[in-house]
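# here is my input; please provide its structure:
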Amino acid sequence: MFRIFIIFIFLPLLVWAHPMNELEQAYTNKDKDYVPRTQHIDEQGRAKFVNHLILESSPYLLQHAHNPVNWYPFSDEAFNKAKLENKPIFISIGYATCHWCHVMEEESFDDLQVAEFLNQHFISIKVDREIRPDVDATYMNVSQLINGSGGWPLNAVILSDGKAFFAGTYFPKDQLLDILSQIQILWQNEQNKIINQANDIDKVLNKAANNTQGDIDKSIVSKAIKAMLSNFDELEGGFGEAPKFPHESMLLLLIDVHKRHPNDDQLNAITITLDTMASGGFYDTVGGGFHRYSTDNSWLIPHFEKMLYNQAQLSLVYTRAYQLTKNPLYKRIAKQTLDYVLREMQDANGGFFSATDADSEGEEGTFFVWSIQELKRVFNQDEFKHFNHYFDLSSHTDFEGNHVIRFKEINDINEDDYLKIDKLLNKLYDLRIKRLPPLTDNKILLSWNALMVPSLLEAGEIFNEVKYTQAGLALADYLTSFNQDNQFYRVSIDNQLQTIALFEDYAYLANAYLSVFDQTNQQIWLDRTIQLVKDMTQKFWDKTQFGFNM
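So this is what the prediction gives:
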């Protein structure tokens, strides 16, 4: 079990201040392509507001740099200011390609009434969860304890020592103002009660994190498989109810166990899930790659953002499923996913961007969906007839008046059919790339890129495709550059390293290096793996409570 910690450093006599002229200068210094994201623009086209996030490089934080809310990054400056002014901290956590984060930004954080209240009564902090998953996990635990669930945007109200007493997800403007008003009244009149509540929550979370030494249950894998299968959706695949996430680690475990101890229940869970996910909607049949999750049980209507970690893990799932079953569909999906990543998510320096947005032209999914009229303009009459034969254009695939592209029955299609289908899909792709694309979050994350290495290398070996092998080896070489002066960094933005690496960076990178050693048998990669694991253990192993800290 991983334990989570955040180190707060408080220097009570010193508050780092960034005067407004410094923030304005940082705004002025932005290059000509920089576009402030706000409704508050003056007659010269310049943003009326600028806050401390203008000094950051995270695309998500920069999205909020011109909100009238006086945002701070997660920093000593913000926590010290809260302590000196005796104010609670409003902390909002999200990521650049999150649809509901955008909604709350527009409704609340770019709103003058909300900003005035927050600025008067709170210190406000914005966090990019992809850069600081440790901070995100800490307050996600609070939300799950209080509400039984969590999500993004994740909003919490905390003390200047980091302890939380309130947490939730998306709130409409009026509800947010009502919550903030109630908290402000309590803070003014019953501050000790709030502090006691925060301490109580902290005690419960710390108690849950406490571990005792013991032997690993030898039946833990079989128990895990049994629990998974009990939650398996036999009709549509996947585990649990909507919203449905792909749960790649569960699928990889099922595939691994089925290789060792085959049975029909395991195989059904694998194939039904992979077949339905590949049918379209959750999977981008036109451009390749997977969206983040499905809003329904049948993997039809997704939230349309695409995350690098999903592409890395799902391509590996389909590659190993092909190795297991020899089903050509799985080979097709794995290769299309990797081709999408190589074509559309790779930085000029060799790494891969973290994500693309759900929204474009101010609407979710616009880039990915099609009207019947559009399809009839793209295809001639005969082509449209063939397209309608293979794909479901009924009301079932409707998304706000348009259609996601989904096969009617993917298991009825043979290799010869795909030759015709791909000609049709290529026509759509050629037209789609002329549309205004969703935003790309150009962060290059060490951990997520490390996940891509074994995915590329295994695909290269299993499909006998040299381009994937070469891409995997080149990526592994590139990731060695995240080590500067014997210190690994988590993030690269515009080829600039930042943020000290976390446990997951070390763990995924060690696995990536080991996969390169398996591929090349070069001793240097094994040596790098061993050194990484030593460093990881030294930095993150908890000798008292056991397990690794984040």
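# contacts and neighbour counts: CA atoms only from here.
OK.
# would you confirm that Asn70 contacts His52?
Yes: using CA atoms under 8 Å, Asn70 is in contact with His52, at 7.1 Å.
# comparing these two, which residue is more hemmed in?
Taking other CA atoms under 10 Å, Asn70 and His52 do not tie; His52 has more neighbours (27 against 24).
# okay, now the residue nearest to that one when sequence neighbours are not counted: neighbour count?
Spatial nearest neighbour of His52, excluding adjacent residues (CA to CA, 6 or more residues apart in numbering): Tyr72 at 5.2 Å. Close neighbours of Tyr72, defined as other CA under 10 Å, add up to 24.
# what helix or strand does Tyr72 sit in?
strand 71-73 (DSSP states H and E).
# which helices and strands sit right next to that strand?
Packing partners of strand 71-73 (3 or more CA pairs under 8 Å, 6 or more residues apart in numbering; DSSP states H and E): strand 123-128.
# one more to put side by side:
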Amino acid sequence: MQAAVLPGSEPFALPLQQRLARALAGIDPARAPRTQHRDEQGRPRFSNRLLLESSPYLLQHAHNPVNWFPWGDEAFAEAARLGRPVFLSIGYSTCHWCHVMESESFEDEEIAGFLNSHYVAVKVDREERPDIDAVYMSAVQQLAGSGGWPMSVWLSAAREPFYGGTYFPPRDGERGARLGFLSLLQALSDIFQRDPQRVRLACTAMVQAIRLDLHGSPASPAAAGEPPLPGRDLVDATVEHFRPLFDEVHGGLRRLPKFPSHLPLRLLLRHHRRSGDAGSLRMAVLTLERMAAGGLYDQLAGGFHRYSTDGEWLLPHFEKMLYDNALLVVAYAEAFQLTGRADFARVVRETCDYVLREMSDAGGGFHSATDADSEGVEGRFFVWSESEIRHELASLGEATTRRFLAHYGVRRGGNWEGSNILHVPQPDEQAWAALAGARARLREVRARRVQPLRDDKVLASWNGLMISALALAGRILDHHPYVLAAARAADFALTGLRAPGGRLQRCYKDGQARQDAFLDDHAFLVAGLIDLYEASFDPRYLREALLLADATEVLFADPAGGWFMTSHDHETLIAREKPAHDGAEPSGTSVALMNVLRLATFTGAGHWRRIAERALLAHAAVLTERPFSMGEALLAVEFHAATVLEIVVVWPDGAAATAAPLLDILRRTFLPAHALAGGAESAIDSLADRVPFVRGRRAQGNRATVYVCQQGSCDLPLTDPTALAALLRRVA
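Below is the predicted model:
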């Protein structure tokens, strides 16, 4: 099969035509191509180079009439040869507005023809190349005042930006825009050709601004002196910063849209634990309550959508991201430890069960996301009419149906565009339990609908977050299957996400690992391995965490302190990011900082603490001036300032079950600053080579025993759970 020539383009060279033809022949004929341009047999009329890629996002655009290139030297060499600008489009596979811009502009033959004849068009999956995304997001934020996806950037052949934005409607006047995408393409192409000096000056200014934004300007030692290490006063200041911004009715911040990450929930829990401040706990608890009761949470199947478009957490943007769910599992699990609330534990279980059921890869890892859209309509998979619910629940009886409608706020006219997003106006755990059968019935019905697209690539970073989530959930809820699932994912990451030489890779898809991993991949996976060790007491995971942390220092460390996003041998971009902002995901910096502090406690090795303190000093200016922008790093600041508990649980050989009462106390106690080790007596001494504080610990009186130490000074060994609980209340 031969694809048509793309509008405004010359025919592809014969070798490329042949590669595309082979790729087309390998497509399942039963699978409808994602394009409106099809022939009489339903086959795609157009194909471009993205058909040869493996990224789900790039493959979505493989049949656009745009002559897309993947990011690489070929594209920029072509731009230089033709004397054209580059149009760079960055997005991800489950991005609703990316789909909108594709449908309106990239599927439009007139717009595609102009792009193909005046530009070299490049597509990037931001989830596979966060380094590229960070560089050009900095440009767009400075040019437009804000950023997002789809990201649209105009570049020179030297990869330097001179204009940028996000979504653009296709033509003038549409969606209220004065200038549409086509007019913008025409105007910027004209400026590029007519006034190259203006473009060069704009590029030079933007590159300087990006470098300053992503790496900062190093202060001279004489001017900077030796600033104090960031301390708990910054945590206190951050809590005070959020108090007047807090939504006292619905939780979260009084801003739209509402993201779970806008409020540093885990930091608030720690602030309350240390200070006793009731306001910190109230902000965290109310936010967790209202998010779990809203449409942001999938009331039938568990798991959270990405964000809420309204102030009440009712109207979500319906995509589900692995990282959101991993991070929220940890927040709810810690809140359960602190409050003992059964509803928080339930949300942890439901979210973990959702991930294991719907996001698991056959190899043991986890897929990245599911789309907001199905059948081309946002949210269609998730919403209900009252009549549909009544019909499907009729067999369960009128009383159950009425109770379901009331509990989940179902209205005859709907609460969103004529349909109902299930939510819980008045949370009631007894009602929730009584409606288990009704939820199961509607899950069955929903499963027969057209499913949202699933992005089935496996990312090292997000899998690291999910390993942490499952390990913590399994340990805190005493649910070993979650720990086993975390171990399967870790084993997959440590083997399947490797290059032939052993280097960690970022992505796994279609049986292939690719793309050398970035800082966040290493940092998130190290954190997951440490959490998994504490949940399983399998020393292999602590050993692997240490090896990967060593690799992080070799590849990413800045001698001045902190870490770069890219390694010293990654592709050189126009700027090298040194992450200093926590967004929807924590930065690699913040997680790496916590990792080295935890490893310093486990190993007693001073170099890990020195690495942490250099990083804290390197980011002292940001932490002092804008501590709320690095909320995850403040968790490490709290840890660094604390007297960390070194806890060892040891049991007689063959009697692991006897440690359960002691471990139960530990799992139910919120201990933000600790290192937990354990094992049978015969294993403890070999562990001491890596974890010196376990050396010489023995089970007293042939009973499971716990040792609680602080900086090498230990309380008396305990075998009684009640005594352990009392000790933790005193020292924690």
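# TM between them?
The TM-score (TM-score structural alignment, normalised by the length of structure 1) is 0.93; 533 aligned residues with a CA RMSD of 1.9 Å.
# and the residue nearest to His52 of structure 1, what's its match in structure 2?
Using TM-score structural alignment, the equivalent of Tyr72 of structure 1 in structure 2 is Phe69.
# Trp100 of structure 1 versus the residue nearest to His52 of structure 1, what's the distance?
21 Å (CA to CA, to the nearest Å).
# neighbours of the spatially closest residue to Gly413 of structure 2 that is not a sequence neighbour, just the number please.
Excluding the flanking residues, the one nearest Gly413 of structure 2 by CA to CA, 6+ apart is Ser419, at 6.9 Å. By other CA under 10 Å, the residues close to Ser419 of structure 2 number 19.
# in structure 2, what stretch matches stretch 534-541 of structure 1?
Residue span in structure 2 matched to stretch 534-541 of structure 1, by TM-score structural alignment: 550-557.
# show me how far the matching stretch is from its chain's centre.
When distances are taken as CA atoms, centre = their mean, to the nearest Å, stretch 550-557 of structure 2 is centred 22 Å away from the chain's centroid.
# just give me the longest helix of structure 2.
With secondary structure taken from DSSP state H, structure 2 has its longest helix at helix 196-215.
# aligned to Met104 of structure 1, what sits in structure 2?
So, by TM-score structural alignment, Met104 of structure 1 is matched to Met101.
# what about its match, neighbour count?
With other CA under 10 Å as criterion, Met101 of structure 2 counts 18.
# just Gly281 of structure 1 next, same as before
28.
# that one and Ala269 of structure 1, how far apart?
From Gly281 of structure 1 over to Ala269 of structure 1 (counting by CA to CA), the distance is 20 Å.
# same deal with Gly289 of structure 1?
21 Å.
# more neighbours: those two, which one.
Gly289 (28 against 23).
# tell me who's in contact with the counterpart of the more buried one in structure 2.
In structure 2, the residue matched to Gly289 of structure 1 (TM-score structural alignment) is Gly303. Gly303 of structure 2 makes contacts with 297, 320, 325, 350-352, 354-355, as judged by CA atoms under 8 Å, 6 or more residues apart in numbering.
# circling back: helices and strands around the longest helix of structure 2, which ones?
Using 3+ CA pairs under 8 Å, 6+ apart, the elements in contact with helix 196-215 of structure 2 are helix 130-144, strand 161-165.
# after that helix, heading C-terminal, what element do we hit next?
Next in sequence after helix 196-215 of structure 2, counting helices and strands by DSSP H and E, comes helix 221-224.
# would you mark the buried spots in that next one?
Residues of helix 221-224 of structure 2 include none that count as buried (16 or more other CA atoms under 10 Å).
# and Val316 of structure 2? What does it align with in structure 1?
If you look again at residue 316 of structure 2, you'll see it is Pro, not Val. So, by TM-score structural alignment, Pro316 of structure 2 is matched to Pro302.
# let me fix that, I meant to ask about Leu465 of structure 2.
By TM-score structural alignment, Leu465 of structure 2 lines up with Leu451.
# and what of Leu185 of structure 2?
Applying TM-score structural alignment, one finds that Leu185 of structure 2 aligns to Leu180 in structure 1.
# dump the residue contacts of that match.
Leu118.
# now swap in Pro153 of structure 1 and tell me
92-95, 98, 100-101, 104, 169-170.
# again with Ala157 of structure 2
Per CA under 8 Å, 6+ apart, neighbours of Ala157 of structure 2: 76-77, 79-80, 84-86.
# got TSV for these, with secondary structure and neighbour count too?
Output for the contacts of Ala157 of structure 2, formatted as TSV (DSSP: H, G, I helix; E, B strand; the rest coil; neighbours: other CA atoms under 10 Å):
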residue	secondary structure	neighbour count
Phe76	helix	23
Ala77	helix	14
Ala79	helix	23
Ala80	helix	15
Arg84	coil	20
Pro85	coil	27
Val86	strand	27
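# state the distance from the nearest residue to Val596 of structure 2 once chain neighbours are set aside to Arg614 of structure 2.
With sequence-adjacent residues excluded and distances taken as CA to CA, 6+ apart, Val596 of structure 2 is closest to Trp608, at 5.3 Å. Separation of Trp608 of structure 2 from Arg614 of structure 2 (CA to CA) stands at 10 Å.
# tell me which of the helices and strands packed on helix 196-215 of structure 2 sits nearest to Leu484 of structure 2.
Leu484 of structure 2 sits nearest to helix 130-144 of all those, at 29.8 Å, using CA to CA.
# what's the spacing between the counterpart of Trp154 of structure 2 in structure 1 and Ser143 of structure 1?
Under the alignment defined by TM-score structural alignment, Trp154 of structure 2 is paired with Val157 of structure 1. Between Val157 of structure 1 and Ser143 of structure 1 the computed distance is 11 Å (CA to CA).
# repeat that for Ser230 of structure 1.
26 Å.
# how far apart are the strand holding Tyr72 of structure 1 and its match in structure 2?
By mean CA distance after the TM-score superposition for structure 1, the fitted strand 71-73 of structure 1 averages 0.5 Å away from its aligned residues in structure 2.
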